[in-house]
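1. Sharing a model prediction with you, sequence too.
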Amino acid sequence: MLGDESTAVEELTVEELSERTGISVRNLRFYTTRGLVPPPTKRGRSAVYGREHVARFELLQDLQAHGLNLAAIERYFEGIPSDATAEQIALQRVTLRPVTAGAGLSLRSERPARGVPADLLRDMDAVFARHGKAMAAELETLFRESLWPAYKSGELQADQLVAMLDNWEHSGAAALVEAFSAAINEARREIVARRSGS
């Protein structure tokens, strides 16, 4: 679950942080000098990184995976308080992830679909993308109107909200697949009924 690795972090050297995040030491230092991540804490002669650093670098990687360039990432990070906790930063990651992640609905495949022309697959992908954006917008509204006020009022703690949204994502993906399958079956029944009535 999101946040499990971050919460296990105590203090890491830059080399350990690089190993944990998969980001080169050079890039870790570059992002720090750009102000995306607070400077490390000094422990004698050593510089160490904590949970908040790990969480910020994980968020940065997610933003890059969403196609944001460095300037856009810097603007995004401007909205995150410098004293944000690892859990608060993890919330940012959860709200970035599409509800359909892992649902396996993409029609793109390593091998061509049996007998389906490539241009038809592209058109079908466009339908999924268009409706996926509409669903994401509606679900974001649901989140904003239901869970977010409870978090802001203190009824939900950050770790509770992260866990809830993580579970919501996985159950939502399964529900989406089920709803899609039911809709396809209903559409087929309607086609059969129309043909049999003509």
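-> Sure, I can see it.
2. Going by C-alpha atoms from here, please, whenever you check contacts or count neighbours.
-> Fine.
3. My read is that Thr41 contacts Ala47, right?
-> Yes: between Thr41 and Ala47 there is a contact under C-alpha atoms under 8 Å: 5.5 Å.
4. now the strands for this protein?
-> 41-43, 46-48 (DSSP state E).
5. Who are the packing partners of the last one?
-> With contacts defined as 3 or more C-alpha pairs under 8 Å, 6 or more residues apart in numbering; DSSP states H and E, strand 46-48 has these neighbours: strand 41-43.
6. got a list of contacts for the strand it packs on?
-> Contacts with strand 41-43, where a contact means C-alpha atoms under 8 Å, 6 or more residues apart in numbering, come from Ala47, Val48, Tyr49.
7. buried subset of these?
-> The neighbour count (16 or more other C-alpha atoms under 10 Å) marks Val48, Tyr49 as buried among those.
8. roughly how far apart are the residue nearest in space to the middle of the chain and His170?
-> Centroid-nearest residue in the chain, with C-alpha atoms, centre = their mean: Arg97, separated by 2.1 Å. Per C-alpha to C-alpha, to the nearest Å, Arg97 is found 11 Å from His170.
9. same question, Leu147
-> 17 Å.
10. can you map out the helices along this structure?
-> Taking DSSP state H as the criterion, the chain carries its helices at 4-8, 14-21, 25-33, 51-65, 70-78, 86-96, 118-153, 158-197.
11. what's the burial count for Arg93?
-> A count of neighbours around Arg93, defined by other C-alpha atoms under 10 Å, yields 21.
12. sorry, that was for Thr33
-> Counted with other C-alpha under 10 Å, Thr33 comes out at 12.
13. nearest spatial neighbour of it, skipping sequence neighbours?
-> Distances taken as C-alpha to C-alpha, 6 or more residues apart in numbering place Pro39 nearest to Thr33, at 7.9 Å, with adjacent residues excluded.
14. so the one you found touches Leu28, yeah?
-> No: using C-alpha under 8 Å as the test, Pro39 is too far from Leu28 to be in contact (10.4 Å).
15. another structure for you, compare them:
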Amino acid sequence: MSVDELSAAAGLTVRTTRYYASLGLIPPPERRGRMAWYGEEHLARLEMVRALQGHGFSLQSIEGYLSSLPPGSRIEDLAVRRAMLASWTASGPQDLSRRQLDEHAGRRLSDEDLALIEEIGMLRRTDTDRGPRYTPAHGFDVTMRLLDLDIPVEGVRGAALAISRHMGALAEELTDVLRADVLVPLRSQRLSRDEAERVEQTLAALRELTLEAIVTSFQRSANEVITRSLSRR
């Protein structure tokens, strides 16, 4: 592929692709005279970069991760790794100014609002040369709806921290299961490109089913708590 074709396949502009190449995020192209040619490995690396960016990693962090990969990593192995890194949400992280954050929230946020939203993990602030920048977490919109309800702030804080604590532990345990029981066995096999793509599709479907299972499990558990409470009464 030419750099134009590579960029189109990765969903990037040519300028961005060249910038990533200058950072060493993809290996040098094959030179034939004055032309530079790129292959499937370059595309797999760019797709990995986009997957990591979807989790909010900086380019510096991504560079460190890619440099830690075993030399000669096969395209299929990169595809499996990328499938593991794929975001559980459709949209990537946002980088907003204070004015843009207020527009995103639909109202002017007070300093107290910002402090609370940061405390419960729904907002990350980064101080830059351009001033403070804000990255809303997935769930920010739900937090805004909670703040609009006529309930004490302590109730919002307590509920949010409880959800964060238990979901963090659940996500870590499920990731360990996925890694040990699914990905490790797969990496021991010599997957073809088609097989690696099927693994990506399988993991994408598994993410959807897991989210549905979590909601269903919570509903069942909540009903059991209510039933026990009524029985005690």
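-> Sure thing, it's come through. A quick note: this is a predicted structure, and the numbers were derived from the prediction, not measured.
16. Now the TM-score, please.
-> The TM-score (TM-score structural alignment, normalised by the length of the first structure) is 0.72; 181 aligned residues with a C-alpha RMSD of 3.1 Å.
17. Now tabulate the strands of the first structure in CSV and tack on distance to Arg75 of the first structure.
-> Shown next, in CSV, are the strands of the first structure (distance: least, C-alpha to C-alpha, whole Å):
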stretch, distance to Arg75 of the first structure
strand 41-43, 24
strand 46-48, 26
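18. Trp39 of the first structure pairs with which position in the second structure?
-> Just to correct that, residue 39 of the first structure is Pro rather than Trp. Aligned by TM-score structural alignment, Pro39 of the first structure pairs with Pro28 of the second structure.
19. can you check Phe57 of the first structure too?
-> For Phe57 of the first structure, the aligned residue in the second structure is Leu46 (criterion: TM-score structural alignment).
20. How about the contacts made by its match?
-> Neighbour list for Leu46 of the second structure: Ala10, Leu25, Ile26 [criterion: C-alpha under 8 Å, 6+ apart].
21. count of neighbours near Asp176 of the second structure?
-> 13.
22. And it, how far from Leu183 of the second structure?
-> Asp176 of the second structure is 10 Å from Leu183 of the second structure, where distance means C-alpha to C-alpha.
23. With Met84 of the second structure instead?
-> With distances taken as C-alpha to C-alpha, Met84 of the second structure is found 8 Å from Leu183 of the second structure.
24. Gly11 of the second structure too?
-> Between Gly11 of the second structure and Leu183 of the second structure the distance is 27 Å, computed by C-alpha to C-alpha.
25. Who has more neighbours out of these two?
-> Neighbours were counted for Gly11 of the second structure and for Leu183 using other C-alpha under 10 Å; Leu183 has more, 17 against 13.
26. To which residue of the first structure is that one aligned?
-> Using TM-score structural alignment, Leu183 of the second structure pairs with Trp148 in the first structure.
27. How about the contacts made by Thr95 of the first structure?
-> By C-alpha under 8 Å, 6+ apart, no residues touch Thr95 of the first structure.
28. likewise the one 3 residues further on?
-> For Pro98 of the first structure, the contacting residues are Ala136, Glu169, by C-alpha under 8 Å, 6+ apart.
29. so which of the contacts of Leu46 of the second structure hold up in the first structure?
-> When these are mapped onto the first structure and checked using both residues aligned by TM-score structural alignment, their matches' C-alpha atoms under 8 Å, the preserved contacts are Ala10, Ile26.
30. Make TSV out of the contacts of Leu46 of the second structure and add neighbour count and distance to His55 of the second structure.
-> Formatted as TSV, the contacts of Leu46 of the second structure follow (neighbours: other C-alpha atoms under 10 Å; distance: C-alpha to C-alpha, whole Å):
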residue	neighbour count	distance to His55 of the second structure
Ala10	18	17
Leu25	24	17
Ile26	22	19
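31. a markdown table for the contacts of Leu46 of the second structure, including distance to Ile226 of the second structure?
-> Listed next are the contacts of Leu46 of the second structure as a markdown table, based on distance: C-alpha to C-alpha, whole Å:
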| residue | distance to Ile226 of the second structure |
| --- | --- |
| Ala10 | 50 |
| Leu25 | 53 |
| Ile26 | 55 |
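32. Looking at the contacts of Leu46 of the second structure, which one is closest to Arg232 of the second structure?
-> Closest approach between those and Arg232 of the second structure, by C-alpha to C-alpha: Ala10, at 59.1 Å.
33. Count the neighbours of the residue opposite Thr85 of the first structure in the second structure once aligned for me.
-> Aligning on TM-score structural alignment places Thr85 of the first structure opposite Arg74 in the second structure. Using other C-alpha under 10 Å, Arg74 of the second structure is surrounded by 16 other residues.
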